[in-house]
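Trainee: My questions are about this predicted structure, shown below with the sequence.
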Amino acid sequence: MPPPSPPSPMALSKHSQTASIFRKRAVSPASAASYLAALSQADASARARTGIAQSFTTTPALSMSSSITSLEDTESLDATVNASEALVFPMRPPTSAQNFTTRHTEFGHCAEPTFRTTSFHPIGIPLPPSLEQDPPYYILFSTYISYLILIVIGHVRDFVGKRVYPASYRDLMPRDGYASLNSDFDSFYTRRLKTRIDQCFTQPVTGVAGRTIMLLDRMSPDYNHTQILTGTRTLALNVSSYNYLGFAQSDGGCTDAVEESIRRYGIAALGSRLEGGASDLLGTAEALVAKFVGMEDAMICSMGFATNSTYIPALVGKGCLVISDELNHASIRFGVRVSGAHVRMFKHNDMANLEALLREVIGQGQPKTHRPWKKIMVIVEGLFSMEGTMSDIPVLLALKRKYKFYLYIDEAHSVGALGPHGRGVVDFFGADPRSVDILMGTFTKSFGAAGGYIAGSKALVDRLRVHGQSGPYAEAMAPPVIAQIIASMASIMGVQGAAPGVADGTYHHPGPAPVSALPAWLRLAPELASGAESAERLKRLAFNSRYMHKALKRLGFITYGHPASPIVPLLLFNLGKLSLFHHLMRARALPIVVVVVAYPGTSLTTGRVRFCMSAAHTKEDVDEVLRACDEIGDLLDLKHGCALEERWTVEECTQRAVDLGSA
């Protein structure tokens, strides 16, 4: 059969006049499955028509233009992936100026110097407030109505199901003299609302969650009560992982350090036990963490959630007061609840409300007795994971000096991702880290490892080692995980002597790490040891974050958070749109994996999708996400942002990316 003839120039010009592939559909699809199939075909044909040019200084974005992968990328793809559905890459080797050492599937190659910016906040300039826009009333009304309809249908199904299919409700009904195992009322939301969109969550994957991610395809024959793997796989662009600096790699300097730790400490290194010289590795890591964040001492916990929930009770107790931001993480809430301390909450990131609350609690003292509080501790997050907002650190420190409380900052999402040196939100604002009493963070985001840390004065950390519950009761961190932490952290810091003109000597924050602070067997590649590669990653992350945030606003979407935040929430509001947005992103010719969040992770009417930006993404990757959002936003009626700025087309956003991504 002869190949089809190319479309005429007149036909191409006619197609180019249509701004969205979703406009003017002659026939509605018969089912959701046929609609998604038609959508994928339309997207593929639209991409073929536009033929977007690639920059010569950037490795091309994910593409459907070829059915052959390069030899390097072939190693990261499974043979079971259908060649017609897998994401593949045009064969274009790096130039002499592009000596890349990572797979393009795991870390996007980009040598364009204009796609860089520095993450910092000018000292002395007030932090602008984060304005949360409200959608039109009909959006809120339809959202409430949709929940009401689902609740009514759910109760009707429960009423009928308990009588027709009693075996399906055994755990919710008393039987044989036993009370019900689960509460009917407490599990109603999970059974009747969340189950409807369960395909958006807990997606099985395999391999590295880097720039791309390999999904194990699944289907459900019983309305998401069970999921069955189909045996096929899909390689998709990943904007759903907290891989901020792109250290989620299967090869490279950090991976070499992990492999060396396994060879050095043996098979026992794969477990959670520290024996012999492995215990020295933990001490080395804790000393390096203290230098990295600029504190006197630090201690490591094998689980990030447990870092908050087990060490906060060792800091406060009965007779103490904890003042917590209303949007603090569940681990903080759990730790405060277990501690027995009295807790008050202030409005999210509202420093005026916090000061008014401080005046009240200091003046009133403890309830009933009105005695002075034994201790007052304010707990905030540096970067809030659901909102993308930052705590106003300069104002918090000013209030701390005025009212003499202890300040606890959770930097789980900000450490390694913010600041010109990657040292977190304190570095972002140019503040002295030792003006903060307790810095907490995790290694699961920017460092590509696991666990968390507490950093502070030596006296404080020594007390926590004895009284914290994770110390005597939890397992120690495995040596390969510790090796990943040390290697990635040293890469961000740089190593003294590796960079020209920097000699090994006394450590000065935020300087490079002394050679004596690293294991003797650790050998980082020159580009990592000098800190040059990680500095580029920090700048790429800052550019991608600002570009994505500002471009979505220019397109007319409602977004939350600070432009420098690598977490970019886009408001969808309606529960039904969450599932459909997820499906439409994945059903494109270039599949995109996103994270949707609904109640109770958010308020009832502020369901959203969170884009997690990474240094591993290229500018072309962000362009693809923006084009997908633009088309789906028109289809689902999502563009309700206030017209404070002139709206741009998606092509104008991509062409003026440098203006949007600059600080």
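Mentor: Sure, I can see it. Because the structure is a prediction, the values reported are computed rather than measured.
Trainee: contacts and neighbour counts: CA atoms only from here.
Mentor: Fine.
Trainee: list the contacts for the residue positioned nearest the centre of the chain?
Mentor: The residue lying closest to the centre of the chain (C-alpha atoms, centre = their mean) is Tyr242, at 3.5 Å. By C-alpha atoms under 8 Å, 6 or more residues apart in numbering, the contact list for Tyr242 reads Thr444, Lys445, Ser446, Cys612, Met613, Ser614.
Trainee: For the fourth one, grab the count of nearby residues.
Mentor: Spelled out, it's Cys612. For Cys612, the count of nearby residues is 22 (other C-alpha atoms under 10 Å).
Trainee: what are the ranges of the strands in the chain?
Mentor: For the chain, the strands defined by DSSP state E cover 205-206, 212-219, 228-238, 297-301, 320-325, 342-346, 375-381, 406-410, 438-442, 452-456, 567-573, 592-593, 595-597, 607-612.
Trainee: packing partners for the longest one?
Mentor: This means strand 228-238. strand 212-219, strand 592-593 (3 or more C-alpha pairs under 8 Å, 6 or more residues apart in numbering; DSSP states H and E).
Trainee: Please state the offset of that strand from the chain centre?
Mentor: Its chain's average C-alpha position is 21 Å from that of strand 228-238, according to C-alpha atoms, centre = their mean, to the nearest Å.
Trainee: The longest helix along the chain to strand 607-612, inter-axis angle?
Mentor: As assigned by DSSP state H, the longest helix anywhere in the chain is helix 137-164. Angle of helix 137-164 versus strand 607-612, following axes from the mean of the first three to the mean of the last three C-alpha atoms, to 10 degrees, is 100 degrees.
Trainee: Report the angle between helix 137-164 and strand 567-573.
Mentor: Comparing the axes of helix 137-164 and strand 567-573 via the same axes, to 10 degrees yields an angle of 80 degrees.
Trainee: burial count for Gly601?
Mentor: Gly601 has 11 nearby residues by other C-alpha under 10 Å.
Trainee: Setting aside sequence neighbours, what's the nearest residue to it?
Mentor: Nearest residue to Gly601, sequence neighbours excluded (C-alpha to C-alpha, 6 or more residues apart in numbering): Met386, at 8.0 Å.
Trainee: contacting residues for the one you found?
Mentor: Neighbouring residues of Met386 by C-alpha under 8 Å, 6+ apart: Ile567, Pro569, Gly601, Thr602, Arg610.
Trainee: gap between it and Ala38?
Mentor: 33 Å (C-alpha to C-alpha, to the nearest Å).
Trainee: Ok, Glu381 next?
Mentor: 44 Å.
Trainee: who's more crowded, the two?
Mentor: Between Glu381 and Ala38, counted using other C-alpha under 10 Å, Glu381 has the larger neighbour count: 27 against 15.
Trainee: got another, please set it beside the one above:
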Amino acid sequence: MHRTKGKLPGLTAGLKDKLIQRALERKLQQPAPAPVARNASSETPEEHYRFHLHPGYQQLRIINDGAAKLGVSSPFFKLHEGTAGSTTQIGGKPYINYASYNYLDMSGDPQVNQAAKDAIDRYGTSVSASRLVSGERPIHRELERALAELYEVDDAIALVSGHATNVTTIGHLFGPRDLVLHDELIHNSVLQGIQLSGARRLPFPHNDWQALDGILEEQRHQFERVLIVLEGIYSMDGDYPDLPHFVEVKRRHRAFLMVDEAHSFGVMGAKGYGIREHFGLAGGDVDIWMGTLSKTLAGCGGYIAGETALIEHLKFLAPGFLYSVGMPPSVAAASLAALQRMQQMPQRVADLQARGRYFLEQAKAARLDTGSSTGLAVVPVITGSSLKATRLSSALFEHGINVQPILYPAVPEKSARLRFFISCRHTEEQIQETIRTVSALL
């Protein structure tokens, strides 16, 4: 029987894709083999000391090999040849870009760039030590003061990694006698921090403060400290919690409340001050404000803002700060300049919010599945399978639109999607072109 290379005979392309995808899913869901009893003279299996036989790498190979059989190229690790904002250049070609969270176009802003250059000229490219011992520079304190003033709290601390900020803060402040409750869609960094802490972990349904209240009614008395963790805007879905109700719940049960503002700072509120401004809350209504410097603030790293006791505790004892080199002066200077530019130019915030609303309206009018997105900077288009999301991303790239797929296991397989990050610099014409192209390809 004649067989065409790389194809299954007698099957439609759609059925072939489904069969291969199901085979991949079954392979990934197979349970790990039970440990084999060995006597003292037995040899250690090769998979126990070879990285290429590690189960995680084997799963990666299954996914990549399956994609290669379907002729689907990897959408990851694209090389941008300049500043990535609403547009970018890849492989010498221009693209409408939805794959960068440069929300207020501060990365590449001339004044932000100049602030970073000036800091290098004055302080060098590294502080060359932990800030506690000899790595402190005035620019660090200036950035932290500005953040504390914006949140209307006592103080703030800036760390070199946004992910590590959550890990070290939660991992250090809480322990085995404590409970951490988190939204079921919370970021991986929070989950890693809880695991490090040894605290009991309980998720609650997405944005459901009533379910959280019920869990605390049953569980609060069993633990010493209790932490509730939310996001200001959920990075996969583009929606946000009813924060005032969560504040009421945390007060009633005498718990701590932490809000991760990675995607809401610079995006929510008339001035971009985040979910606190959006709801008109006081800085002290939330115990731990967390955010990143890599999005609105055009740098790299994370911060915690709150009362003096919290910040002083972290500065002297949190391992992720104590044992890490201080933030490069150029990064701190760039983030401080971006914050000041945001305060000087609220129109960029207004433009971002307008473009996000427009994108969501156009997507819904085209009957695209945008889930629960509110149109605030993050809008998903849910495709229903990782294969479909990857193929759609690749096809859009061929049409001059750069947007990344979010695949299983980052989201459930049936919720695989493209995730569009909106910039204040996107035009209505670019958005119209994008929605038309997505609709046509789907």
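Mentor: Great, that's in hand. The model shown is predicted, which means the values in this text are computed figures rather than measured ones.
Trainee: Do you know the score for how well these two fit?
Mentor: Here the TM-score for the pair of chains, by TM-score structural alignment, normalised by the length of the second structure, is 0.86; 410 aligned residues with a C-alpha RMSD of 2.7 Å.
Trainee: ok, back up a step: now which residue in the second structure aligns to the residue nearest to the centre of the first structure?
Mentor: Tyr242 of the first structure maps onto Tyr101 in the second structure, with residues paired by TM-score structural alignment.
Trainee: cool, Ile558 of the first structure as well?
Mentor: In the second structure, Ile558 of the first structure lines up with Asp369, judged by TM-score structural alignment.
Trainee: Please name the residues that touch its match.
Mentor: Listed by C-alpha under 8 Å, 6+ apart, the contact set of Asp369 of the second structure reads Ala363, Pro380, Val381, Ile382, Thr383.
Trainee: With Thr255 of the first structure instead?
Mentor: Applying C-alpha under 8 Å, 6+ apart, the residues contacting Thr255 of the first structure are Gln249, Gln484.
Trainee: Now with 10 Å, please.
Mentor: By C-alpha atoms under 10 Å, 6 or more residues apart in numbering, the contact list for Thr255 of the first structure reads Phe247, Ala248, Gln249, Ser261, Pro480, Ala483, Gln484, Ala487, Ser488.
Trainee: same question, Leu321 of the first structure
Mentor: Applying C-alpha under 10 Å, 6+ apart, we find Leu321 of the first structure in contact with 336, 340-344, 361, 365-366, 373-378, 405.
Trainee: what do we get in the second structure for Thr202 of the first structure?
Mentor: Aligned partner of Thr202 of the first structure by TM-score structural alignment: Phe77.
Trainee: Against Gly124 of the second structure, how distant is its match?
Mentor: Taken as C-alpha to C-alpha, the span from Phe77 of the second structure to Gly124 of the second structure is 29 Å.
Trainee: So those two - more neighbours on which side?
Mentor: Gly124 (14 against 6).
Trainee: Look up how far Ser107 of the second structure lies from the more buried one.
Mentor: Distance from Gly124 of the second structure to Ser107 of the second structure, by C-alpha to C-alpha: 20 Å.
Trainee: just Pro405 of the second structure next, same as before
Mentor: As judged by C-alpha to C-alpha, Pro405 of the second structure and Ser107 of the second structure stand 23 Å apart.
Trainee: so Ser330 of the second structure makes contact with Ala298?
Mentor: No - counting by C-alpha atoms under 10 Å, Ser330 of the second structure stays clear of Ala298, with 11.1 Å between them.
Trainee: Next, show the common contact partners of those two.
Mentor: In contact with both Ser330 of the second structure and Ala298: Val112, Asn113, Leu336, using C-alpha under 10 Å, 6+ apart.
Trainee: Please say which position in the first structure the second one maps to.
Mentor: In the first structure, the residue paired with Asn113 of the second structure according to TM-score structural alignment is Thr255.
Trainee: what do you get for Leu173 of the second structure?
Mentor: Using TM-score structural alignment, Leu173 of the second structure sits opposite Leu315 in the first structure.
Trainee: which one is that match nearest to, not counting chain neighbours?
Mentor: Leu464 (7.8 Å).
Trainee: Could you check how far the aligned partner of the one you found in the second structure is from Gly301 of the second structure?
Mentor: Matched across to the second structure, Leu464 of the first structure falls on Leu314, judged by TM-score structural alignment. According to C-alpha to C-alpha, Leu314 of the second structure stands 15 Å off from Gly301 of the second structure.
Trainee: Gln353 of the second structure too?
Mentor: On the measure of C-alpha to C-alpha, Gln353 of the second structure and Gly301 of the second structure end up 24 Å apart.
Trainee: related to what we said a few turns ago, surely the match of Leu464 of the first structure and His172 touch.
Mentor: Yes - counting by C-alpha under 10 Å, His172 is a contact partner of Leu314 of the second structure at 8.2 Å.
Trainee: next one: stretch 158-176 of the second structure to chain centre, how far?
Mentor: 15 Å.
Trainee: and the gap between the counterpart of Tyr57 of the second structure in the first structure and Phe201 of the first structure?
Mentor: When the first structure is aligned by TM-score structural alignment, the residue opposite Tyr57 of the second structure is Ser187. To Phe201 of the first structure, Ser187 of the first structure is 18 Å away according to C-alpha to C-alpha.
Trainee: Which parts of the stretch 251-400 of the second structure are helices?
Mentor: 275-279, 308-317, 319-322, 329-344, 346-365, 386-398 (DSSP state H, counting those that start in this stretch).
Trainee: on average, how far is the longest one from the matching bit in the first structure?
Mentor: In this case it means helix 346-365 of the second structure. Compared with the first structure after the fit, helix 346-365 of the second structure shows a mean deviation of 0.8 Å (mean C-alpha distance after the TM-score superposition for the first structure).
Trainee: That helix vs strand 417-421, what angle?
Mentor: Angle of helix 346-365 of the second structure versus strand 417-421, following the same axes, to 10 degrees, is 150 degrees.
Trainee: The fourth one too?
Mentor: When the same axes, to 10 degrees is applied, the directions of helix 329-344 of the second structure and strand 417-421 differ by 80 degrees.
Trainee: Go through helix 329-344 of the second structure and flag the buried ones.
Mentor: 329-339, 341-343 (16 or more other C-alpha atoms under 10 Å).
Trainee: That concludes my questions; thank you for your assistance.
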